[in-house]
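Peer 1: Turn this into a model:
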Amino acid sequence: MTKPATTSERVINAQPLAEHRLSDKTLIIFDWDGTLMDSIGLIVDSMHVAGEAHGFETTDKAVKDIIGLSLMNGIKILYPQANDTQLLEIQQTYAEYYIANSHSTPLFEPIEHMLQTLQQQGKTLAVATGKKRKGLDRVLDASDSHDYFAITRCADESGSKPDPQMLTDILDYTQQQVSDAVFIGDSIYDIQMATALGMTSIAVNYGTATSAELAAQNPTYQVDTPQALVDLLCG
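Peer 2: Take a look at the predicted model:
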C-alpha cells in the first residue's frame, strides 16, 4: 500500500507542461516577506502598534491582505479615514517598531540551504518585494543574504505589486526571457504580478493569503510549506 504524502511533500495544482518545467527555469525570482523570511507576525504587530498609536484600529486579516503592496499603499487601504499627516505618522511609527524588532524575523528554516542548492545548480536568483530599498537592504544584511541574489527590486524603485515592472526590470537586467523565469510568492498580488507577464508562478500557502485565495489566482504550482517549496525547486 502506498504511503500517503505528508503535508510537506504535497504540491497542489502542479502542471507538468513543457513550458512550465521548473528544471528548465534559469531565473528564480522570490518575494521576500512570508516567502523567504518568517516576518508576517512582526508586520501584523507593527501595523497594529502604528495604527493604534494614532487612533486607528484594524484586524490581523486586514493587515495580512495588504502585505505585498508598498507600505504606504497598504496603510491607505487600512486607514482610509486618515489624513496625509496621519498617514505619514503611521508609516514612521510602523518603521520604528519594525526596525527595533526585526531581529526576530529569521529566514524559514530550509530556505538558506535551498538558496545554496539553487546557486550550485547554476540558477540565477532574484528578489521582487513590496519593501522599500532601505528596508530590504537592512534584512539582507541581517540575514547575510546579499550574495545569493543577482538583483533585487523594491516597490519604491519599480512600483507596487501587482504592477509587473519589478519583474520586467529583473528580466532586463539578467537578459532572460519570461519563459526562463519562475516567480514565487505568498500573496494574491504576487501571483497577479506573474500572471500579468505570463510568467510561471508558485504560490506558497504558509504566508499571508489562504490556500483558497491563492488558488483563485490560478498559480502554476501551489505548495503548503517551506520544505515543499524546497522539494519542488531543488528536486
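
Peer 1: going forward, measure contacts and count neighbours with C-alpha atoms only.
Peer 2: Noted.

Peer 1: Tell me how far the top helix by length along the chain lies from the chain's centre.
Peer 2: Determined from DSSP state H, the single longest helix within the chain is helix 84-101. In terms of C-alpha atoms, centre = their mean, to the nearest Å, the centre of helix 84-101 is found 21 Å from the chain centre.

Peer 1: Which other helices and strands does it contact?
Peer 2: Helices and strands touching helix 84-101, by 3 or more C-alpha pairs under 8 Å, 6 or more residues apart in numbering; DSSP states H and E, are helix 40-53, helix 71-78.

Peer 1: and if we set it to 6 Å?
Peer 2: Packing partners of helix 84-101 (3 or more C-alpha pairs under 6 Å, 6 or more residues apart in numbering; DSSP states H and E): helix 40-53.

Peer 1: Mind giving me the packing neighbours of the helix it packs on?
Peer 2: helix 84-101.

Peer 1: Need the contact partners of the longest helix of the chain.
Peer 2: With C-alpha atoms under 6 Å, 6 or more residues apart in numbering as the test, helix 84-101 has contacts from 46-47, 50-51.

Peer 1: Equivalent analysis for stretch 210-222, please.
Peer 2: For stretch 210-222, the external contacting residues (C-alpha under 6 Å, 6+ apart) are 11-14, 188, 200-205.

Peer 1: Another sequence for comparison is provided below:
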Amino acid sequence: MADRFDLLIFDWDGTLADSTALITRSIQLAFADVGLAVPSRQQASYVIGYGLNEAMRFLAPDATAAQVAQIVDAYKTHYLARDGEIALFDGVAEALAHYRSAGYQMAVATGKSRRGLDRVLEQTGMGAFFETTRCADECHSKPHPQMLEEITELLGVAPQRSVMIGDTTHDLQMALNAGTPALGVAYGAHPKADLAALQPLGLFDTFAELDGWLREHG
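Peer 2: From the prediction side, this is the model:
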C-alpha cells in the first residue's frame, strides 16, 4: 500500500488518452458546420474538461439554445467518426496495472459523458482498473468539486489521502475546491504556466515522468 495516497483519481482526455487534438479539431469543425465563428485551437483546447454543453456555451456565449444543441450534435458526429483512433499515452496500461498491484484504489473524473467514457473504457480495456468513475453529465462540470467529493465519499478515502491528476486548470481547480492534492501534466490541453499557477504538488512533461513520481513519492 502506498504511504502518501490511497486513491489516484485520473482525468481521461489529455491525461491518460492522447485525444486533445481530435477534441479540438472536432470543436472547430462543429462550429464551422453551424456557421458560427470558429474558435482558435487555444480557445477550443481551453474548454476540454468541461461538459459538452458548458464548453459550447463558453465558446459561443451569444448563441441560442438551439444553436448550442446543433454544435453539440455536430461535435459528436466529428468526434465519434475518429475516436477509435485515439491511443493511450505510452506506458499508461502498464502503470495502471502496477498501481493496482501496489494497492492503490483508482477512479476517473472526466468531462466526458457517461456514454462516451464507457465507450473508451471498453475500447481500451482499462475499465477494470477503476473502482468508480464520474462524468460531466451526471455531476456538476469541473471545476465544481462534486465529482471528487462523490468519489472519495463512495470509496471511503479522505480527500487528503487522494490525489487528482489532470492536464487542465479545471482539473487542478476542482482539486483545490475539494481540498484534494493535485498533480498536473503539461502534455495535454492547457499550457504549463497556467497549470503551475495553481501550484500542484508536481507538474510533468510526460506520462513517464508522472509515473516515476508516483512510484517514488505516491
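
Peer 1: what TM-score comes out when they're superposed?
Peer 2: With the length set by TM-score structural alignment, normalised by the length of the second structure, the two chains reach a TM-score of 0.96; 214 aligned residues with a C-alpha RMSD of 1.0 Å.

Peer 1: just the contacts of helix 84-101 of the first structure now: which is nearest Leu136 of the first structure?
Peer 2: Proximity of the contacts of helix 84-101 of the first structure to Leu136 of the first structure (C-alpha to C-alpha) peaks at Ser46, which lies at 16.3 Å.

Peer 1: Just list the residues touching the residue opposite that closest one in the second structure once aligned, thanks.
Peer 2: Applying TM-score structural alignment, one finds that Ser46 of the first structure aligns to Ser26 in the second structure. Taking C-alpha under 6 Å, 6+ apart as the contact definition, Ser26 of the second structure lies against 75, 78-79.

Peer 1: From what I see, Asp180 of the first structure and Lys25 are in contact.
Peer 2: Yes. Applying C-alpha atoms under 6 Å as the test, Asp180 of the first structure and Lys25 come out as touching, 4.9 Å apart.

Peer 1: still on that earlier bit, which one (most neighbours) among the contacts of helix 84-101 of the first structure?
Peer 2: Met47 (28 neighbours; other C-alpha atoms under 10 Å).

Peer 1: Would you mind measuring from the most centrally placed residue in the first structure to Asp84 of the first structure?
Peer 2: What sits nearest the mean C-alpha location of the first structure, by C-alpha atoms, centre = their mean, is Asp31, with 2.7 Å. Using C-alpha to C-alpha, to the nearest Å, Asp31 of the first structure is found at 29 Å from Asp84 of the first structure.

Peer 1: on that earlier part again, how about a markdown table for the contacts of helix 84-101 of the first structure, with distance to Lys134 of the first structure added?
Peer 2: Formatted as a markdown table, the contacts of helix 84-101 of the first structure follow (distance: C-alpha to C-alpha, whole Å):
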| residue | distance to Lys134 of the first structure |
| --- | --- |
| Ser46 | 17 |
| Met47 | 18 |
| Ala50 | 19 |
| Gly51 | 22 |
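
Peer 1: can I get the contacts of Ser26 of the second structure in TSV with neighbour count?
Peer 2: Shown next, in TSV, are the contacts of Ser26 of the second structure (neighbours: other C-alpha atoms under 10 Å):
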residue	neighbour count
Tyr75	24
His78	18
Tyr79	19
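
Peer 1: and Glu94 of the second structure, what pairs with it in the first structure?
Peer 2: Glu94 of the second structure maps onto His113 in the first structure when the alignment is built from TM-score structural alignment.

Peer 1: Starting from the host helix or strand of that match, tell me the next helix or strand along the chain.
Peer 2: For His113 of the first structure, the host element (DSSP states H and E) is helix 111-120. The helix or strand immediately downstream of helix 111-120 of the first structure is strand 124-129, counting by DSSP H and E.

Peer 1: Check how far that following strand sits from its aligned residues in the second structure, on average.
Peer 2: Comparison of strand 124-129 of the first structure with the second structure after fitting gives an average deviation of 0.3 Å (mean C-alpha distance after the TM-score superposition for the first structure).

Peer 1: Where does that strand end up in the second structure?
Peer 2: So strand 124-129 of the first structure sits over residues 105-110 in the second structure, by TM-score structural alignment.

Peer 1: what's in contact with the matching stretch?
Peer 2: 7-12, 130-135.

Peer 1: Which parts of the first structure are helices?
Peer 2: With DSSP H as the criterion, the first structure has helices spanning 40-53, 60-66, 71-78, 84-101, 111-120, 133-142, 155-158, 165-174, 188-197, 211-215, 226-234.
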